[in-house]
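In: sequence-free structure coming up:
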């Protein structure tokens, strides 16, 4: 039963932390996928094929992959405030430098460096939330934080489309203005993080002594209740459940970045202006925000994670298949809405799983491993769509490919759940 003090403390830390980190993630996501809008004019200006664009857009995740685990371990050691500030300022500078792209080499190099700069931000926030919120409340809080991704699409799409219309001002192309202007908030908020973010509950001067003592004790008890053997870094890296969750996340990442990077071009193929592409691309994201929060709250209320991940992955896969046969803008919008809802809704219950069996350095390493390996789907999905588009002249084959990855994610989730159930049964029989 929830006490009045628990309700009061959790409400206070939710209002203090969650809106702020949502803004940070919204900025991150816009800088990560605005390349999809830049492509509407940049590809023609610089002579990029679909394959070159797909590889360049996706190569972000190779840099992300290589530096994710070290970055998250540093965050665990030096604290979220300093490290997240460093991450945001450096990625803002690199994102703005995308305006200097002149050819394939500079395109690939800057996208790779953007991944290096941003590595550690997302898993760092997931780890940070585990310092402040009990596991039973984490899916709903994670959903609020991750709602910033579809919100970024809803808000950023019209803005990006409008910025493309600045073509020619002061001799710069519209896509160059877009990169420069959308990079500024990352640098500004990187500085704000240094003054606003609190590393741990013990340092939260904005809580009363009684509230702070309750929160510290509650989180320490939860940490103590986890499996002691899983506290080492290597335990987090080598746990088979971490590898399974990485594979599940791989499919959802392929779906997410297929949307972020290719949806503008899919919509543009119906002959719309860049501004109207931005407006239409924002609509499915609005429904995704609602679906994600409702689905996560239901997952927390029932305590069920597996089928909430499976159902969402299958919905997204069905949307991608439907998109291959869409012949009107309205049909494409319906298909993209299904994909947006499915991809977004799958993530909060999925991210509630690792901190159920990992803590301490193992949680830092495990979460970063899931995110870094899983985000390689962000390289494979968009890259394959570009290559298949150049080969076949159609988006259909690539969309089928990403749909298949999402089905695999659903199947692996069921296998992981069955293994966990068998392990729980075996442990219970030994104890009795």
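Out: All right, it came through fine. Please read these numbers as outputs of a predicted model, since none were measured by experiment. Numbers count the residues shown, from 1 in each chain.

In: CA atoms for contacts and neighbours, from now on please.
Out: Noted.

In: Next secondary structure after the helix or strand containing residue 370?
Out: Assigning secondary structure by DSSP states H and E places residue 370 in helix 360-374. Counting by DSSP H and E, the element after helix 360-374 in chain order, helix or strand, is helix 377-392.

In: mind listing what's buried in the helix or strand that comes right after that next one?
Out: Next along the chain after helix 377-392, taking DSSP H and E as the criterion, comes helix 396-431. Across helix 396-431, burial judged by 16 or more other C-alpha atoms under 10 Å covers 396-410, 412-413, 416.

In: The helix or strand where residue 25 lies - contacts with which helices or strands?
Out: Using DSSP H and E, residue 25 maps to helix 4-33. Helix 4-33 makes packing contacts with helix 80-97, helix 121-132, helix 138-146, helix 148-164, helix 174-196, helix 209-224, helix 240-268 when contacts are defined by 3 or more C-alpha pairs under 8 Å, 6 or more residues apart in numbering; DSSP states H and E.

In: Below is structure B, check it against A:
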């Protein structure tokens, strides 16, 4: 019996998404684990709050500018070599953070880590567009995006436990956290060379008929898009609009990610350790549910813009309420915030991938991701400077909340365009 496209998509999803998810968990953990080490790392190295904010954000400088060329290089050399090599390099650099015991070493390693990771995330988004039809893409990317909350759900207790290895073999706990989590990425990079296929036409896990059906389906979709050159992406004002929205989303994400462990510990009246890290994981568990259900609902209804806007608004309101609420209510508000700013992203990425094709798509994803990286750089600095300017430790959170709410308004300014409705198989 001839295969149908739903069966092939499900088979491809089962093959690719768990592996892509594992890589994203490691990538997000390696860029965000500095938030868990913040207090003990600053105490051991004498790093000030301003220098920490700069180092947390400087990751995104090289990351921003290298996203477009990295995606074009992946298109040229293939996903297996590019993603595998990228993962090996960032794992090595993440582990080397264990030796970054001065301010200049901290800033240098964070900069290099950003450059190494520049090709990974936009490459994953581009890879998704090359393997899955448009009508199922939000749900597929929702599964991939579960890597961020999973990294912080599983990574919170892991990082907290590793921090409590303080003194083992004469090294502080943050040393072991960086070394062990970096080595996990090194192992994943080696596995990528064995596991990943470059394209549907080379897929070893599909039969010849399945490869042909999936490739033909994707080719027909691509032929309906009019933008296929790099210049088409740069000249398209909708791409610029989307890029600005994505920057705002990332300001929301990283404004909270880098400070959530210390914020939760302050609410509990304790230091960042295993117990506080377990509570820190609660908002990311909520984000897992949001990231699974909201994109799937978007696929089933074909609605993108309104769902994205309401989801981001939910995040902004959650951040704002967490600044004033009691400890229990603040944790609940942070659950809504985390669910909102993580779940909005897979819905968001259906917009540029539905607009562009070919090299324009590779460049457009890199370009949009570049603006998002600027958001990651700005986020900790906006929070730190707002706290200083207003002389209140709540000012930074409230500033992030206002920016996030404005982001939902920017989404509503996009033209309304529905996608075909997806029908999910339980296979």
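Out: Received, thanks. Computed from a predicted structure; not experimentally measured.

In: picking up where we left off before, mean per-residue distance, the helix holding residue 25 of the first structure to the second structure?
Out: In the superposition with the second structure, the average deviation recorded for helix 4-33 of the first structure is 0.8 Å (mean C-alpha distance after the TM-score superposition for the first structure).

In: Could you list the buried residues of that helix?
Out: 9-10, 13-14, 17-18, 20-33.

In: Go ahead and confirm residue 190 of the first structure touches residue 84.
Out: Yes - using C-alpha atoms under 8 Å, residue 190 of the first structure makes contact with residue 84 at a distance of 7.2 Å.

In: dump the residue contacts of the residue nearest the centre of the second structure.
Out: In the second structure, the residue lying closest to the centroid (C-alpha atoms, centre = their mean) is residue 148, at 5.7 Å. Applying C-alpha atoms under 8 Å, 6 or more residues apart in numbering to residue 148 of the second structure gives the contacts 24-25, 28-29, 342.

In: what's the answer for residue 398 of the first structure, then?
Out: Neighbouring residues of residue 398 of the first structure by C-alpha under 8 Å, 6+ apart: 381, 384-386, 388-389.

In: do the same with residue 202 of the second structure
Out: residue 211.

In: Tell me the residue in the first structure aligned with it.
Out: In the first structure, the residue matched to residue 202 of the second structure (TM-score structural alignment) is residue 203.

In: Equivalent analysis for residue 252 of the second structure, please.
Out: Looks like residue 252 of the second structure aligns to residue 255 there (TM-score structural alignment).

In: list the contacts for the closest residue in space to its match that isn't next to it in sequence?
Out: Leaving aside its sequence neighbours, residue 255 of the first structure sits nearest to residue 402 (C-alpha to C-alpha, 6 or more residues apart in numbering; 6.2 Å). Contacts for residue 402 of the first structure were tallied using C-alpha under 8 Å, 6+ apart; they are 251, 254-255, 258, 317, 320, 381.

In: And residue 402 of the first structure, how far from residue 253 of the first structure?
Out: 10 Å (C-alpha to C-alpha, to the nearest Å).

In: And residue 337 of the first structure, by the same measure?
Out: Counting by C-alpha to C-alpha, the gap from residue 337 of the first structure to residue 253 of the first structure is 16 Å.

In: Pick out whichever of these two has more residues nearby.
Out: residue 253 (26 against 23; other C-alpha atoms under 10 Å).

In: Let me see the contact set for the closest residue in space to residue 245 of the second structure that isn't next to it in sequence.
Out: Using C-alpha to C-alpha, 6+ apart and skipping residues adjacent in sequence, the residue nearest residue 245 of the second structure is residue 407, 5.9 Å away. Shown in contact with residue 407 of the second structure (C-alpha under 8 Å, 6+ apart): 245, 248-249, 309, 312-313.

In: What's residue 407 of the second structure aligned with over in the first structure?
Out: In the first structure, residue 407 of the second structure lands on residue 409 (TM-score structural alignment).

In: One more: residue 40 of the second structure?
Out: Alignment note (TM-score structural alignment): residue 40 of the second structure maps to residue 41 of the first structure.

In: cool, and residue 137 of the second structure?
Out: With TM-score structural alignment as the criterion, residue 137 of the second structure pairs with residue 138.

In: Tell me, how many residues neighbour the closest residue in space to its match that isn't next to it in sequence?
Out: With sequence-adjacent residues excluded and distances taken as C-alpha to C-alpha, 6+ apart, residue 138 of the first structure is closest to residue 352, at 6.3 Å. Residue 352 of the first structure sits with 24 neighbouring residues when counted by other C-alpha under 10 Å.

In: who's in contact with the aligned partner of residue 352 of the first structure in the second structure?
Out: By TM-score structural alignment, residue 352 of the first structure lines up with residue 350 in the second structure. Going by C-alpha under 8 Å, 6+ apart, residue 350 of the second structure touches 134, 137-138, 304.

In: ok, residue 271 of the second structure to residue 331 of the second structure distance?
Out: 17 Å.

In: Which one's more surrounded, these two?
Out: residue 331 (21 against 16).

In: element containing the more buried one?
Out: Secondary structure (DSSP H and E) places residue 331 of the second structure in helix 327-355.
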